[in-house]
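> I'll drop the sequence and a predicted model, then ask my questions.
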Amino acid sequence: MMQINSFDEYQKTYKLSVEQPEEFWSGIASTFKWRKKWDKVLSWNFSEPNVKWFEGAKLNITENCLDRHLAENGDKPAIIWESNDPEKDSITLTYKILHEQVCRFANVLKKNQVKKGDRVCIYMPMVPELAVAVLACARIGAVHSVVFGGFSAKSIADRINDASCKLVITADGAYRGAKQIQLKEVIDDALIGCPSVEKVIVLTHTRTPVSMLKGRDLWFEDEIKLVDTDCPAQEMDAEDMLFILYTSGSTGKPKGVVHTVGGYMVYAGYTFSNVFNYQPEEVFFCTADIGWITGHSYIVYGPLSQGATTLMFEGVPTYPTPARLWEVVDKHKVNILYTAPTAIRSLMGFGDEPVDGADLSSLRVLGSVGEPINEEAWHWFDEHVGKKKCPIVDTWWQTETGGLMISPIAFVTPTKPSYATLPLPGVQPVLVDEQGNVIEGNGVSGNLCIKFPWPGMLRTTYGDHQRCKLTYFSTYENLYFTGDGCLRDEDGYYRITGRVDDVINVSGHRIGTAEVENAINMHAGVVESAVVGYPHEVKGQGIYAFVIFPNPHSDADLSRKDILQTVTRVIGAIAKPDKILFVSGLPKTRSGKIMRRILRKIAEGDISNLGDISTLQDPAVVEEIIEKAKQV
């Protein structure tokens, strides 16, 4: 892979990528294995939107992630797995072993009538078999849809039905810190309303008793004994679908972001190799879950496409002690650590002793993902983890972008705390005002858009192309709208200032306010609710719910718990509000629109600038909410 090694080289490469994008990406793509080269590098228009990269090319992404490394690096560790339980031995899968396991499980899928184009839902713990399942789908051309293990039965059912999944891969249960999650039980509840699912393959992991339905449910361990390891990779077109990943939007229904085989592979591999300055034999540790895009791109596809060693961690950074993450780094001599500001802030809360007690001398590069990292956390990360010798790549990107977009390149880009710095080659950001006028120059801020396609971008939202167009390409003409506000400073460096739509970034995961409101409103006692984000010292943003709950005789604490339970059942614990304030009304315009801007100010404790509230249906409601909020 062509790596950038100096700032001068970055500037030249960036210039080429903007002036001759097709020549630039063609050069990058040629470092991958293709069965047939492309007829055309790029055709696009953003008004449809319709984007195609490497048209006419044939490939299989698993041949790039596995087969091509076998001859020279077959015995090299591909995946190192570290258990939730520190007493348990870690497991290492070499490229040869991983290849065999993927081929074997791909044959299990074929034996169960899964073929190219079929959708497969994966709801599993962070175990090696999860990576195997993902790659096995890609091997035979099935489309995987991984659902994070914290989502509820209803959330899973919505996703399975939206994609018409034919098969589900799950496990009896999962460990997360001191908690055990009953995955199979949740799947059983979800599948009551999922007619498209024909088979469920269940991995034994926690040895929790589970119910197995005759004719539908199969044990993972039994199935792999019935097949061999010979599974030629299915030939795919560059624009064939690789996976669907559901993400929250500003409406209640999650949307299935679609990524395709060729462009996604090229982009994930290129950004991984360059941003982290990955060197052969290094151990790369991304602490994300494969249920999110970060895990797809930087635990599985990006590292494996480059023949890297990727570390998978089942547990949480603070279990069983606050030193656990540092012990894992020390144990496996990790060279590159890629984690979230939420984890960093949480670990900061335990003081310096746990981190200072570990040998972190193997670390060479640090990375941050999911949300902008605040200055205090950046400096702590730099001093205590990197010992002031490791560059920090503060990466901005999204589920929809497929890979890193604006980020320092390790050892190349001069960094600045809390700034994502500069766009990567091939990425053309613009800032626009509310009317869509491009804001030129430096020392300005606006809404962040991208004006030219890049290979890793989403192609559509599954089953609803119109929604893709409306969400991302209709706000501003001929631009991809990210939904983020952004500042460009005097040096031309970019700093993401937060969402400008009705989406909250909680611990680096986007949660739509409408989704949470819908869940709260399902509670029998609730008349109406409004949800906003507010600053949270660990999560970055917390969820603040204003709820009209007219039964004054009920126990307020119990009612809050009931509402939290409802949200957990409908979406999952990840979307539980941090604060619930019971109110008699919500600030609304005369036309009935809830003024979330006012509620956001109240939630932030900033009531000095609420604007003109005299035009509201009932201005007195605002005073009442302010008074109640002061008492929380």
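Received, thanks. Quick caveat: nothing in here was measured; it's all calculated off a predicted structure.

> C-alpha from now on. contacts and neighbour counts both.
OK.

> Do I have it right that residue 194 meets residue 160?
Yes - the criterion here is C-alpha atoms under 8 Å, and residue 194 meets it with residue 160 at 6.9 Å.

> who has more neighbours, those two?
residue 160 (27 against 19; other C-alpha atoms under 10 Å).

> Please verify my assumption that that one contacts residue 123.
No - at 10.7 Å, residue 160 does not count as touching residue 123 under the criterion of C-alpha under 8 Å.

> and here's the other structure:
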Amino acid sequence: MALPPERDGLFRAPQSLVLEAHVPSLATYRERYRRSVEEPDEFWDDIAKEFYWRNQHSGPFLKYNFDVTKGKIFIEWMKGATTNICYNLLDRNVNEKKLGDKIAFYWEGNEPGDSMKISYSELLHKVCQFANVLREQGVKKGDRVSIYMPMIIELVVAMLACARIGALHSIVFAGFSADSLCERILDSNCSLLITADAFYRGDKLINLKQIADEALEKCKDKDSPLKNCIVVKHLGREEELVSDGICSKSPPLKRLCQDVQEKETESSKRFHPKTPWNSHVDLWWHELMKNASKECEPEWCDAEDELFILYTSGSTGKPKGVVHTVGGYMIFTAATFKYVFDHHPEDIYWCTADIGWITGHSYLTYGPLANGATSVLFEGLPIYPDVSRMWSIIDKYQVTKFYTAPTAIRLLMKYGNEPVKKYSRKSLKVLGTVGEPINPEAWLWYYQVVGEERCPIVDTFWQTETGGHVLTPLPAATPMKPGSATFPFFGVVPAILDESGEELEGEAEGYLVFKQPWPGIMRTVYGNHQRFETTYFKKFPGYYVTGDGCKRDKDGYYWITGRIDDMLNVSGHLLSTAEVESALVEHSSVSEAAVVSHPHPVKGECLYCFVTLRDGQKFTTALMDELRKQVREKIGPIATPDYIQHAPGLPKTRSGKIMRRILRKIAKNDQDLGDTSTVADPAVINHLFSNRCDTVL
């Protein structure tokens, strides 16, 4: 058992974990951390040596500028070295490490009983085949490929095939709308789209191909060069027959079919929509794969060549295309995965994140595969078909390391301990959280009920932009405090600044910034380097600015206090208030809108919207429904407002700026407004307070 928390409120790993850990003590962490900061070239070069490099770097190991007053912002790690990340994830593991027969992924479908597994050598063959397909479609190094797919193995195959030939993948979360997909295709000028026919998320049918078609129509209207769409037959796969007779569940991959062959599964009884088809544009994945060669020479890329683009919400409303590069991203995701989850060869690892988000890129695909890990890839929802689904999967695959979001933990907490205790979970060794700060109550439930007080929790803080973990405990080394992201990862140097940009020492609260680059930091915003500099480096020259508030306690532990810009964190997904506001204002009845965050018992934060109507318009339930629908269609279901309040007027400064600080107070019914001397019309505030929505805290 883990030691009980001491009087100082610290929780520690059990001795059994410490004995086999890569970093077994706080003293070991501190020594390695010191070296990583004082001698970053040597520290990261040692990690880089674990990988295959076609050519070594010619110039300095690291060159950078974080200070906008001294010229262009740039970061270069190992420039001149050449490698291929797909080769390192697959070929190296199959050929050098002899892991060809090791399982890379256990795929668990939306329906229990719908599952498959794929080994490293099978994954390598599929990736080579699809890389050849991409080349036949005219995709070459530097081209951008948009991927809009559910959580299926073909998604991993598609992204690694892009990496193999030096094309950039731009993955769009399959919950995003046609507008969001179109915007991302246009911004990065994608030459190809890869999608699937349809999928079920719980009991809800998502007609993915139909949404993709809508997006392509919108792209065509805007002169997009995208000509073709490759479609995986996922939901319709039962209709296909695999020639070797192993299984009829999927044309491109063999499913584990003992359950399927013995009895009809729920998914096979379900409605399968007819896939809309345009023979001039659309191509079936399985038909293209049929005759593709299983051998494909990788494209050797410079360490600083672009690997992928992933869009994250921007405070201006237009999503930013975050760019990560080959070499630095590879060694950083590999190192963080190994040390943060204390990975060992016999582990079964499960990250519940969707690959459409950075967590799925770094800690479901690149980090685990770089370490030769076996992972679970889950298509479904935590409470479908029942609230024990997560725990049943943990027992089914004997999961040892489990990584999920505080939103999921709070959701499952609501159902009590019984659904958890129905299952053994004895295999679990390390638990992790990602996406937002975890409240101490949820942390303790996760620790005590799910992990039975024997599994340390790694509460990881990082961003799409950072590429990997930047503040995090290490399971055997870091005494844990519920809700704290604890200490920086190797090579990461945090600081806390006040409003004037002064560094604060000791106990402090302010802006969280970083003083020097680590290998996995983003390099630019795609097609807009100026925006990269303005967003992350202009406010405090010489520092990377996270946009998050942070406090450091007397013991040096870091606690993330939330966004300090116009961003919201809903269920671990970053949303821009400007993006939601513009979606609301597009409705013909709305003249102005302001969106703020409101605490939510499950999602952490939710959207509280104030809308001002045009003259002559009435605020009705029907209008509220229309506005919610509009936001869903423009952005996606994750952005659906929880509360919409009619606001005949909004609190503004005399210069006309909306005072969101006051709106946040109104949303929470907090009368302590602070200084209101700059409000142009104080009567507006009283009116809004007396007409608040009934909220749940």
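Yep, it's here. This one's a predicted model, so the numbers in the text were calculated from it and none came from an experiment.

> Report the contact partners of whatever residue of the first structure lines up with residue 649 of the second structure.
Aligned counterpart of residue 649 of the second structure in the first structure: residue 585 (TM-score structural alignment). Contacts for residue 585 of the first structure were tallied using C-alpha atoms under 8 Å, 6 or more residues apart in numbering; they are 548, 621.

> Give me the secondary structure label for residue 585 of the first structure.
Recorded secondary structure, residue 585 of the first structure: coil (DSSP: H, G, I helix; E, B strand; the rest coil).

> So which bits of stretch 483-495 of the first structure are buried?
483, 484, 485, 486, 487, 488, 489, 493, 494, 495 (16 or more other C-alpha atoms under 10 Å).

> what's the span of that stretch, first residue to last?
One end of stretch 483-495 of the first structure sits 14 Å from the other (C-alpha to C-alpha, to the nearest Å).

> and for that stretch, what span of the second structure is it aligned with?
Mapped onto the second structure using TM-score structural alignment, stretch 483-495 of the first structure spans residues 547-559.

> Relative to the whole chain's centre, how far out is the matching stretch?
Distance of stretch 547-559 of the second structure from its chain centroid, counting by C-alpha atoms, centre = their mean, to the nearest Å, is 23 Å.

> Repeat that for stretch 491-507 of the second structure.
For stretch 491-507 of the second structure, the distance to the chain centre is 26 Å (C-alpha atoms, centre = their mean).

> Residue 60 of the second structure: how many residues sit nearby?
By the measure other C-alpha under 10 Å, the count of residues near residue 60 of the second structure is 12.

> how near is the closest residue to it other than its chain neighbours to residue 524 of the second structure?
Counting by C-alpha to C-alpha, 6 or more residues apart in numbering, the nearest residue to residue 60 of the second structure once its immediate chain neighbours are dropped is residue 78, at 7.0 Å. Using C-alpha to C-alpha, residue 78 of the second structure is found at 17 Å from residue 524 of the second structure.

> quick one on the thing from earlier: how much space between the residue nearest to residue 60 of the second structure and residue 48 of the second structure?
Residue 78 of the second structure is 9 Å from residue 48 of the second structure, by C-alpha to C-alpha.

> Same question for residue 443 of the second structure.
According to C-alpha to C-alpha, residue 443 of the second structure stands 35 Å off from residue 48 of the second structure.

> out of the two, which sits in the more crowded spot?
Between residue 443 of the second structure and residue 48, counted using other C-alpha under 10 Å, the more crowded position is residue 443 (23 against 19).

> Would you check that the more buried one makes contact with residue 480?
No - when contacts are counted by C-alpha under 8 Å, residue 443 of the second structure is not listed as touching residue 480 (10.5 Å).

> Return every residue with contacts to both of those two.
Counting by C-alpha under 8 Å, 6+ apart, no residue touches both residue 443 of the second structure and residue 480.

> Quick check, residue 450 of the first structure in contact with residue 479.
Yes - contact criterion C-alpha under 8 Å: residue 450 of the first structure and residue 479 qualify, at 5.8 Å.

> Which one of the two is surrounded by more residues?
Legend: neighbour count by other C-alpha under 10 Å for residue 450 of the first structure and residue 479, higher for residue 479 (24 against 17).

> which residues sit in contact with the residue lying closest to the more buried one once chain neighbours are set aside?
In space, residue 479 of the first structure comes closest to residue 451 once its chain neighbours are excluded; the distance is 4.9 Å by C-alpha to C-alpha, 6+ apart. Residues near residue 451 of the first structure by C-alpha under 8 Å, 6+ apart: 428, 429, 430, 478, 479, 480.

> Thought residue 453 was touching the second one, still the case?
Put plainly, it is residue 429 of the first structure. No - Residue 429 of the first structure is beyond contact range of residue 453, at 10.5 Å (criterion: C-alpha under 8 Å).
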